[in-house]
Each structure stands twice: as structure tokens, then as C-alpha cells.
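Q: output the structure for:
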Amino acid sequence: MSKLTNKGLLMTALICGNVLWGGTAVHAEEIGEYDLDTMVVTATRTMKQLQEVPASVSVVTAKDIEARNVTTIQEALQYVPGLYMNQMKAQDDQIMLRGMDTPNILVLVDGVQLNSAYKGAVNFDQIPVESIERIEVLRGAASSIYGGRAVAGVINITTKEATGKLNGDVVLSYGSNNTWKKSVQARAKVNDKWSFGVGYENSSSDGYRGFYRTAKASSGTGMYNANLPVLSDGKTYVYGGRGEKQWKTENYNFNVKYNFNDSQSLKYAFNRSESEKKYVNPFSYVKDAAGNPVYNGTVTTQNGNKITLKTSSFFGYDNIDIRNIHSLTYNDEKNNLNASFSYAKDQISGFTSPNSPTDINYTGPGDLSDHPGELYSLNIEKAWENVGNHTILVGGNYKQEEMVQHRFNLSKWHDRDSKLNEYATDSGKVKNAALFVQDEYKMNDKVTMYAGLRYDNYKKGDGHFWKAGAYDTTSQGESYNELSPKLAFDFKADENTNYYVSYGHSFNPGPMYQIYRYGGSGMGQVIPNPELDPETSDTFEVGMKQKLSDNTNFGINLYRIETKDKIAYTSFYNAAGDCTHKQYINYNEEKRRGVEFELNHKFDSNWSAYLNYAWQTGKTSGAVIPGTNKNQAYSGVADYTVPKHLFHSGIEYNNDKLNVLLDCQYVSERMSPDSATGEYGAEDAFFIVNTGINYKLAKDVTLQFGITNLLDKEFYCSEATAGRTYNVGLRYSF
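A: Next comes the predicted model:
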């Protein structure tokens, strides 16, 4: 077969894959490559070539972010093998890594944990993408050096620092659904000693209709008649929805750095993020005789059966989150010493909701659930290089997390400041002290061993639970001691090929809301579980990395994760079969398996392409718990929330002024095979194509235009997705 034919087949195979949300344009200056010579630090906490680390690591650089013109961190991450991004733009927690969500993924920004104290989730809107220098994504167990949360992996974000007298970026973009982004990020070196950075970002969108309401029909006739969309079961009707989900975020950041000398520095950084989400313009498909929408009453459907509408079903929550993060970092590059302290506080974190609304324009009494959290963290680590054939890393960490949930009655449900009285409070605190050590031992020219061990002392503090006229109780704290070992070997077969094998143990306490929070009647009487034990996992992995040529890099790995004491949301019933309460409990075990594959190729100076694919599956097992919804034992039952297939690829053309990127993604369904597809509530498989065309108007000015979901594919990620969206933007770099 000719070289030309080979090239054509490879280009065809590598055609396209990445979703760019909210009308994101793609600036294809140069696709990020899987460069095995890239230096990374996350896998071992020491600087190593990507080819030589015994782990699966991906790198997203500032250049990649600018080239793809992504608007959020999630969008930048979605290129990574084994990572799934939910297509609902306004969701708080959008990503999964190896089938696990963010409470099982440690997310760091300049060494500061971004996971919230309350839920362990991550609000990625806290960090503007224009401020990011690079993101390293480590897949696999990393608890031996990072502790809890690092089960599926670690996302390590590093922000930009000043490189000259003044540099930065200004971005303005507008897209479908009245989506705006305005960002200014600037950095400057005052002199050899002092430098600083400052930034502001504002994003907003009118949103689109994604959350619909359904009802199952019963026999009888109603007050109104309507011809309604019906789901595949023939009994469930879609009668309206909450309307558009509007959102807006603002972010302020500032940092100042003092260099004592060429190797020692002290840096203070501050970040403030404010975000709001709410539903507006609720709608109903049911009309009265005059053509006015109906939000309450009984309805006779086109099939002669009856559904019931309630006004409250058309209302959602008003969410507000305000968070401040402070950090102070000392770095001594010459002596390989790093120490940092950080403090994160949720000034406001929660939502308001209406109490028994009587009409669709209801502005009366409501409820406020405010659950701010605080996180203190102190880290110190030091490395000794070239101690014979060893590099030794020693470190310690102390972390304290606090949560409190205040619940108030409001006179006006949209106004969180219209508090009448506080009627319930839940609070708790957890502490974790840890020591870790890692030995990188070069056994010979071919084999390097990495052996690590972490000791964690985790303590759940006493909880306090109060509700006016109902209860005023406390829970007793409990301590845990856990050893998390890690053992890995890297084998250098030749200059272009490395193999690795690794084992790691992970220790992950449950989020604080599962331990200390009452959920209230609106959530079905969810009660706290102060006796909840941490989950533990063991991860086994083998992999290979190879330079197939100067222009082609390839990587593949296989992994297996076994989790014990897995936490499950459980309903409890009385003898009459009524649900009395719900609670998070340690219930089952899970086994996950997966394969991840990555290929990057540069055809010539203008054309390049990439492809990655992940196959993953999870199976759970559990025993009978009488009086609960866990009333049958099961073994090896598939976890259908895990997307089994993730395929992503793209092809790029680049010259001095014009850049074009064609991009595709396929994600398999996230539900059982016998579930209906293509309708509201489904977790559909989808294949989407995106494109971006960018033109340099001047050396530092780029005009950007992009289309997301070019083919306007209709699919559901539980809720409806946005369809085809457009975006146009202007970027100025100085």
C-alpha cells in the first residue's frame, strides 16, 4: 500500500472528537500533542519525563486552551482519555474520570484543594481558563502521596506567572442563548524581586429549556384536555417544564510574589468566585379554553386517561455560591523544599425554594438552605535527589474541614435576605493528619522502582443536629488510621518504548453532607450517618508508552479497581411499606476494569491529528438489608451510570493566519440496555461534530468563530441538551 494511501487512512481514522460547550469557538493554533518528552510532576511529585513515569498522565497547556478557545476547565479536560463531561452546561459537577465523579478525583489549583468541604464536588467556574498555565491529569490511585479523593486520579492545575514587564489576555465572546464571556487577565514583573497578577472574568447565559416535567397517567377524566408528548411506556406524559436555566459567574483573582533569590520565593494568592443559577419562564403544554397555560389541576390526555399538575412542579431552586480562597506558598527550588498553607471559605453556598406556591408568579414564603464550608490545609515536602541510586521524597499534611447547614424560613422565597427565623442547624468537622514517603530507586539502566507509603489519621468530629421543636442531639466522633502503599516499576525497553506496572491503595472518607446533614422533607427525609466509614480501593495497572516515529506517539494502559465499603444512597421502609427515611450507608463492593488508548500524529507542518479511546465497566455486589430498597442480594451487576465507550478525535489545519479544527466525540449510553432511548430522562449515546475557524487579524488579535454540535444532533443526558450552538469571539494577547 502506498504512503499516500496510508496517510489518507490514518487521517480518516483520526477525524474528529471534542464537545465545546455553550457555543465555544475552537482556535486551532496547534492541537496539544501527547509528547513523551514533556516534563510532568503530578505522578511522583518530582519532575520527570512523561515517558518515564509509571502512570497514565495527560497534559493540557495554556497553548492548548487558547487554541481550542474553551470557556471552562471542564471543556479543556474533555480531550483527556477516560474523562467524560456531562453535556448539561449549567451542571455544577460535570466530569467523570474512569467512571468516578469529583468526590473521587482530587482537584488542585497551585496546590490548593478545589473540592468543596461540603460535598467533595468541584465548581470549576472558580478558576478562569485564561489564568491557567497547564493542567496535568493523573489517572489512577495516588493516595500514597495525595491522600483522600485521589482514587480515580488527580487534576493538578497550575496558573500563569509574570514573564515580563506586562503580559496578559483580553477575551470577549458572544454566542447562542445570549451567552457572554468577558475576561481580562494581566501579569507583570516589577523588578527582579517582585511580580504580581490580577484578573477578572464575567460569564453569563440565558440558558435553554432542559428540565421538563412528566407525570404518569391514571384512569379518569380531568378539568382540562390536552394533546401531550408521551414517553415510550405509553403512560408517562410530558406536560411542561421549569423554563430556561440562567447562570452567571464572576471571578476576581490576585497574586503577589517575592523572590528572595534565584531559587527561593514566597507567593500569596487570592481568588473570589461568585455564581448564580436559577430557572426562569416556566411553561406548560396544557391550555385552558382561552388558550392560557395551565399549571394546576387535572388533565385528560389524548388517550383518555388523566394526569395531575401541581404548581410547585414548575419551580426550581435559586442557587448562589460565593467562595474565597487564600494561599501562601514558599518554594525553594535549590533545596527541593515546598511548604504551603491555604484557607478556603464558602461565604454563601446554598439555595432558596418556594413553600407551596399557589400560582406561577408566586413570590411568597419559602425556605433557605445555606451550607457554607471551610477548609484549612498545611503541606510541607522535601526531596533528596541522587542519594546513591535513590530520590527520596518526604512530606506531611494537615487538613481540617468544617460544614454547617443553616435552614431558614423566608418571607419572600426569591430573597435570601428576607429571613424570618432559623429553624434547623446541622454541623460537623473532620481532621486529617498525614505523613508520606516515596523512594524512587533506579535499579539499573532499564528498571526504576517507585515505592511509596502514606499514613493517615482521620478523625470525624462530634456532630450537632438541631431542629426547632423536633430534636437537639449530638453524634460521637470516631478516628481511623490507614496505611496507603504504592508500588510501581518502569521498564525502559529502548529509547522509544517504556512499560510500567503499578499497584496503589486509596482511602477516601465520604463527603461531609453524607455524615452530618439532614436533607428535609423535600428530599424524602434524608438523615445523616455519623457512623459512615471511608471507602477503600485497590488499583492495579499496566501500561506502555511508545514513540512510533518523530511525529507519532502512542500509549495504552489497562487497569482494575476494587472498592470496598462503597457508599450507597439507601431508602428505609416500615412494616406498612412506607419510606421512613433515606441515608448514605456502607453497603456494597465494586470492581471496575478499563482500557485507555491514545495516539497523536503530525502529518506535516500544517496538518496534525489525535485520537483516544477508553473502554470501561463497573460491576457491584451487595447483600440483603431487610427493610430497605436493598432487599435482594446481587453479585456482578453492571453499573450502567459508567459510559462503556468514550471515543474522541480531531484533525487540524494550521498556517500563519488561518486555523481550522474539526472535532468529534462519541459517548455510549449511561443506562441499562432495556431502557428507552431518545426521550426525556434517557442517558443517550451520542456522536457530535464541532468545528472552529480562526483568523489572525493582527499579530496579537484573533477573530474566532465556532459551531458546537454541527449536525444538530438531538439527544438527552437525563435532561434535554442544547442542540447546535454558535459562538464568535475576539482575543487580544499582550
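Q: from here on, contacts and neighbour counts on C-alpha atoms
A: Fine.
Q: OK, contacts around the closest residue to Asn432 other than its chain neighbours?
A: Distance criterion Cα to Cα, 6 or more residues apart in numbering; nearest residue to Asn432, sequence neighbours excluded, is Tyr458 at 4.4 Å. Contact analysis of Tyr458 by Cα atoms under 8 Å, 6 or more residues apart in numbering lists Val430, Lys431, Asn432, Ala433, Ser479, Tyr480, Asn481.
Q: what does Phe124 give?
A: Thr72, Ile73, Gln74.
Q: out of those, which are inside helices?
A: Among the contacts of Phe124, the residues falling in helices (DSSP state H) are Ile73, Gln74.
Q: could the contacts of Phe124 go into TSV alongside distance to Pro534?
A: Listed next are the contacts of Phe124 as TSV, based on distance: Cα to Cα, whole Å:
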residue	distance to Pro534
Thr72	31
Ile73	29
Gln74	27
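Q: and the contacts of Phe124, which is closest to Ala638?
A: Distance to Ala638 across the contacts of Phe124 (Cα to Cα) is lowest for Gln74, with 26.7 Å.
Q: compare with the first, here's sequence two:
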Amino acid sequence: MPRRGRASSCPPRGPSRGCASSGGSTMSPLFRSGALRAAILVSLSTPVLAGEALTLDAVQVTAGRVERPVGETLASVTVLTREDIEASQAPDLADLLARQAGVDLARTGGPGSATTVFLRGGNAPHTLVMVDGVRVSSTGQGVFDFAHLPVEQIERIEIVRGPRAAIWGSDAIAGVIHIFTRDPSASSLRLLGGSYGRRGASAATGLGDQDRGLGVSAGWQRLRGFSATNAGSWAFDPDDDGYRNRNLSLRGRTALGNQRLAFQALATDADVEFDQGTTRARNSSGGLTLGGALGARWTHQLSLGHAREDLDTVSGYSNSFRSRRTSLDWINTLAVGSAGSLNLGLGWQDEEGVSANVFDGQTFARNRSSRAAFAGYGGRFGAHLLDLSLRHDHSNQFGGATTANAAWGWAPSEALLLRLGWGEGFRAPNFNELYYPDTGYGYAGNPGLRPERSETWEAGLAWTPAAGHRVDLSLYHTRVRDLVAFAAPGTNNAININRAHMDGAELEYRFDGRAWRWGGNLAWLDSEDEATGLALLRRARHKAHVDLGYRFAGGLELAIDGDYVSSRRDVGGNPAAYALAHLRLAWPLGEGWRLEARIENLGDRDYTVVQGFNTPGRSGVLSVVWNGKH
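A: This next block holds a predicted model:
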């Protein structure tokens, strides 16, 4: 049975699938974004620096926009490989991300419901989200809804905590979540069924070799669901709120001399039922990349990308939202000395946003463009490591923004790395904050808004005390100024008024042995809106995850996961702390076949994530999986 929260205090003009705030101390006119159109428009994309390096578990590219082993990265980084994703048996991307250190999750109901991710206590728009190197956050509300991107379409996830504006530009105040889609070079198949009427299937196939290839992946999933809200909510209807998702991706590559031309495209099309109607959410992202060597010590990557979102709500108040973003980046990497590299990059992007409200006839259609240049240096000098970066962005809407990052590391041995870093960040206001019309419900845009700004100090260590063991510790201190709030005196207008701080600590441990595999993370967070002295909405002060697994001689794997989330401040009350346990099993059947089973909320606990919205009780998923050989 679904577990119930208390009554929601959301306004009747809140988000179309419930009313999840994007974060911060105030609510904003953010209508939760959704998924991508299943008919792919070949808007073309690829990672800025993906290449073959992404097959190496120990290499990441997001933190510095250059390939670097995780053990030499002067930032807090988590890399989730396809093997990690499959071992977790996470039912969706939101569940997978919620297990990671420094990540808080807010979801208004069951699978498919509006899902917001907060990284290191920052507001949701303070995290830059990319799919294959392309920004995918909505231009209207500035966030990405993680509810509709299936884990079956994901090859790898890189989570970089801390500011990365000097590398990537706007939004990367709290960090970056970079998702890489699967390369279907080998065929695969998954069939699943479970509680709440869950049914689904996915398949992938491809052909080619290292130089040339073409692949396609497709999936479908449907749930009967449960009532997203409870009897105290203003919009309560006791019927089940179902969900349907269709998704498709294409990938191709070919060698052109010493250059490599590649394209990727991903689309999802989702229908989300809620108590007052249905939302159809369609998103697509993709791009085209040409890269390779231009000299003995010079490589480059030229990337054209496009992302779009179409969100249509049919209910008592019908809304339509359109988001479009086109980008072009050129990155040049020069080898410097024996162990250094210099990155020089240019970027351009054009953004469009349209909002139409049939309820009151209010609408806006806006666009803006920006260009950027950045330089970054990374090198090693004996036991010392150094990272420096500087970037300037110029927008025809808000003018210029210059940001910098600096980090130093000391590795007295191969087993230990100590690091210290400082960085700046900024976030350009989204179109809703700038132009949303005043409808009398407490929200109105302000074209005169300034970008939000931040400064962060961080210290950390990475330690491998023995083979198979790894410990990571991070301490950080962040200040954000000019936060956007809908609180202009005497009006509903947005205004740069708030300041906030986020101070925290994260501890991670991992052991991977021949038979045993265990680990977990602990996070402590002190987040405060300095204008009110209150904690920021929906961010837990304490959070923990543990997992313990064993692989038997015959290949059978059995594991248990546990999660703890402390009480959080929310609209209308403070949801109580909760702890959940989950059980999972994987049984090889031979010839690439595998049976998977997972039981969520093993103790059938009653808990609340967001006030006024239900959560699932004990439930399960059973899957039959086949993975062909490469």
C-alpha cells in the first residue's frame, strides 16, 4: 500500500503534477518538466570528451573537461559505471541518485512524478545536468526532471560536487551531474514486472567495430500506480495515478582519417497522471561531434548539441511549455611538459522558452543567446597536483560573468591524496523568473534580475588503505548571494534578495572483493536562508546509505541496502526522519541470461518525502535480463 504524507499547502496554480518546489526558501512558478518526444528529431549530440576513455572505470571527464583518473581528480567525484548500475537494480534514475553522498531527493508521488534533485544543499537549478555533453535543463524553470530517463538507457554517470562554472558556465554552483547513454555495441534485452501494475521491456542492438558502428536502444514501461496525494490535499482524488514511458536512442560513429565523427540522440515520451489531469512530457537531446588529433601534442573536439522539452497538461487548467537550447563548443587540449595539459575552449548557445496558459490566457515567448571563452590548466609536479581555470560568459540578457577555480593536491604516496580547492559559480535566471506574467497567485517575473553568485571552499582526501578499499572525505563551505525570491515589496515580482550558506561534510567508503562487496556514505549538511534563518526546503541535515552484498560460488548474488534521511523543513510541516531497507537478488541462468528480483521498503515503513504526497509501501520488481557478448 502507498504510504501517505500530510496535506499539501501548494497553491491551486502549482506545478501540473503536484507541487514540488525547485528549492530555496520560497516557491516559484516552476511547472515540473518531463520527458522527451519518442519521435527523435535528429538534434545531434555527443559528449564533449567521451571517446573510448569512458570504457575505463577509473577515468572521468566532467570535473575538468579532460580525461583524468578519479584518483588524481582534485574534486569530489562519484563515477557510476554500467556494472554499478546493474548491480544496484535501482528501479529508476531518481532512486539511484538518492543513494549517493550529498544528494537529496524530492518526489511528489510514485514513479513518473515530478522529481527534484538537490546537490550539496543547493537549490535544484544550482546543479548543471547534462546528457552526453548537452545541457538538458528546461529554459523555463531551470531544472531537469529526472523521473523519465530510464536507467536502461544509461551507460555511466559522473557526479562532480562543488562549483564548476569556470569549466561549464552557468548553473554549476553546487556541481554537475553528467549522464552518458549506452553504447549498444552488444545486444541486450530486459523484461520486467512488479507491484502497482508495473510492466516493461527494453532492447538494444548494434553493429560495427571500434572505428565504425551504429546502434539503437528502445524501451517501454507502464504502471497502474497509486494515488499521488492524500485526503488532506487540495487536489486529492483517491484514484490511482498511472504512468507510461516510451524511450528511444540512436548512436553512430565513423573514422575520418585521424578524426572521429560521432552522433547520439535520445528521446523519451511520458504520460503522467495526477489528481487533476494528465501531463504529457516529451524531451529530446542529441548532437554531432568531430574530434581527434591536430598535432603530436594537440587534440580538439567540436560539438554541436540541441535539447528540447515539450510539456502539455490537460486538466482544469491547461498549460503548454516549450524549451529549446542549441549549443556549439570547440575544445582544444594541448600537452604541456611531461605531465600537464592546457585546455582552451570557446562556446555559444541560444535558448528559447514559450509558456501558454489556457486558464487565464497568460503567455510569454522569449529567447537569449550567450557566448563564452575559457582556459584551464592541470598538471603534476612530483607529489603535487594543480588545477586552475578561468571562464568568461557574456549574455545578451544579463551581460558578463567571470568565474575562476583553483585547486591544489598533495599525494605523499600512491594510497593517499589530500586536496584543497576554491571556486566561484553563477546561475543565470531562468525564463520563468524573468518573464512569467503576474496572474495574481504570488508569482511574477522580473526582467531586471541579476545572476546568482557563489563562492566555495573545499578540503578533502582520497585514501586507499588496502587493495579493494577506498575512503573519501570532503568538507565544504558555500555562500550564495543574490538568490532569486518572489518577494518584492508590494508586488509578486521576483527579486534578488536572499543569501544562503551551505556547509557540509561527506564521508564515503567502498570495498570490492572477490565475493564480498560493501560500502556506504554519510552526509551532514547545514543549509540556511540567511534572510529568514530557516533551513532550506527539503534538504536533510543528516543522510546515510549502506549496502552489503555477497556473490556465491555459483554466481548467485544477494544484497541488502539501507537508507536513512533525517527530518526536513517543508511547506506545511517537517516530515519525520525515516529509515528504509531493500533486498535484492541476481541469479545467473547461463548464456548471458540473468534473473533479478528486488523488494523495496522491506519493512513496509510509513514515511513521507514531500508533505501531502504518498510514497510506496512494500513493493517488488522481477526482471529477466539477457546481455550479449561484445
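Q: got a TM-score for the two of them?
A: Their TM-score after superposition, calculated using TM-score structural alignment, normalised by the length of the second structure, is reported as 0.85; 565 aligned residues with a Cα RMSD of 2.3 Å.
Q: any of the contacts of Tyr458 of the first structure buried? List them.
A: In terms of neighbour count (16 or more other Cα atoms under 10 Å), the buried residues within those are Val430, Lys431, Asn432, Ala433.
Q: ok, so of those residues, who is nearest Glu374 of the first structure?
A: So of these, ranked by how close each gets to Glu374 of the first structure (Cα to Cα), first place is Val430, at 10.7 Å.
Q: ok, and the closest non-adjacent residue to the closest one?
A: Of all residues not flanking Val430 of the first structure in the chain, Lys460 sits nearest, at 4.6 Å (Cα to Cα, 6+ apart).
Q: tell me the spacing between that neighbour and Ser475 of the first structure.
A: 10 Å (Cα to Cα, to the nearest Å).
Q: neighbour count winner among those two?
A: The neighbour comparison of Lys460 of the first structure against Ser475 (other Cα atoms under 10 Å) goes to Lys460, with 24 against 18.
Q: picking that back up, farthest pair in the contacts of Tyr458 of the first structure?
A: Longest span within these, Cα to Cα: Val430 and Asn481, 13.6 Å.
Q: quick one on the thing from earlier: doesn't the residue nearest to Asn432 of the first structure lie inside a strand?
A: Yes - applying DSSP: H, G, I helix; E, B strand; the rest coil, one finds Tyr458 of the first structure inside a strand.
Q: what is the equivalent residue in the second structure for it?
A: When the second structure is aligned by TM-score structural alignment, Tyr458 of the first structure is paired with Ser395.
Q: what helix or strand is the most centrally placed residue in the second structure located in?
A: Central residue of the second structure (Cα atoms, centre = their mean): Ile177, 4.5 Å from the mean position. Per DSSP states H and E, Ile177 of the second structure falls inside strand 175-181.
Q: how about the equivalent of Arg244 of the second structure over in the first structure, nearest residue that isn't a chain neighbour?
A: Using TM-score structural alignment, the equivalent of Arg244 of the second structure in the first structure is Lys248. Using Cα to Cα, 6+ apart and skipping the chain neighbours, the partner closest in space to Lys248 of the first structure is Ser204 (4.0 Å).
Q: count the neighbours of the one you found for me.
A: Considering only other Cα under 10 Å, Ser204 of the first structure is surrounded by 20 other residues.
Q: just the strands in the stretch 101-250 of the second structure please.
A: 103-107, 115-119, 127-131, 134-135, 154-161, 175-181, 188-194, 198-208, 213-226, 241-256 (DSSP state E, counting those that start in this stretch).
Q: mean deviation of the last one from the first structure?
A: Which is strand 241-256 of the second structure. Taken against the first structure, strand 241-256 of the second structure registers an average deviation of 1.4 Å after superposition, with mean Cα distance after the TM-score superposition for the first structure.
Q: off-centre distance for that strand?
A: Offset of strand 241-256 of the second structure from its chain centre (Cα atoms, centre = their mean, to the nearest Å): 17 Å.
Q: what helices or strands is that strand leaning on?
A: Contacting strand 241-256 of the second structure under the criterion 3 or more Cα pairs under 8 Å, 6 or more residues apart in numbering; DSSP states H and E are the following elements: strand 213-226, strand 259-274.
Q: you'd agree Lys492 of the first structure is up against Lys446?
A: Yes - contact status for Lys492 of the first structure versus Lys446: in contact at 4.9 Å, counting by Cα atoms under 8 Å.
Q: neighbour count: these two, which is higher?
A: Lys492 (19 against 12).
Q: would the more buried one count as being in a strand?
A: Yes - remark: Lys492 of the first structure belongs to a strand, assigned using three-state DSSP.
Q: for the aligned residue in the second structure for it, which non-adjacent residue is closest in space?
A: Under the alignment (TM-score structural alignment), Lys492 of the first structure pairs with Ala411 in the second structure. Spatial nearest neighbour of Ala411 of the second structure, excluding adjacent residues (Cα to Cα, 6+ apart): Leu417 at 4.4 Å.
Q: ditto for Asp439 of the first structure
A: Nearest to Asp439 of the first structure is Ile392, by Cα to Cα, 6+ apart, at 4.8 Å.
Q: hmm, back to that, and the host helix or strand of the residue nearest to Ala411 of the second structure, what does it pack against?
A: Using DSSP H and E, Leu417 of the second structure falls within strand 416-427. Contact analysis of strand 416-427 of the second structure by 3+ Cα pairs under 8 Å, 6+ apart lists helix 165-168, strand 399-413, strand 452-463 as its packing neighbours.
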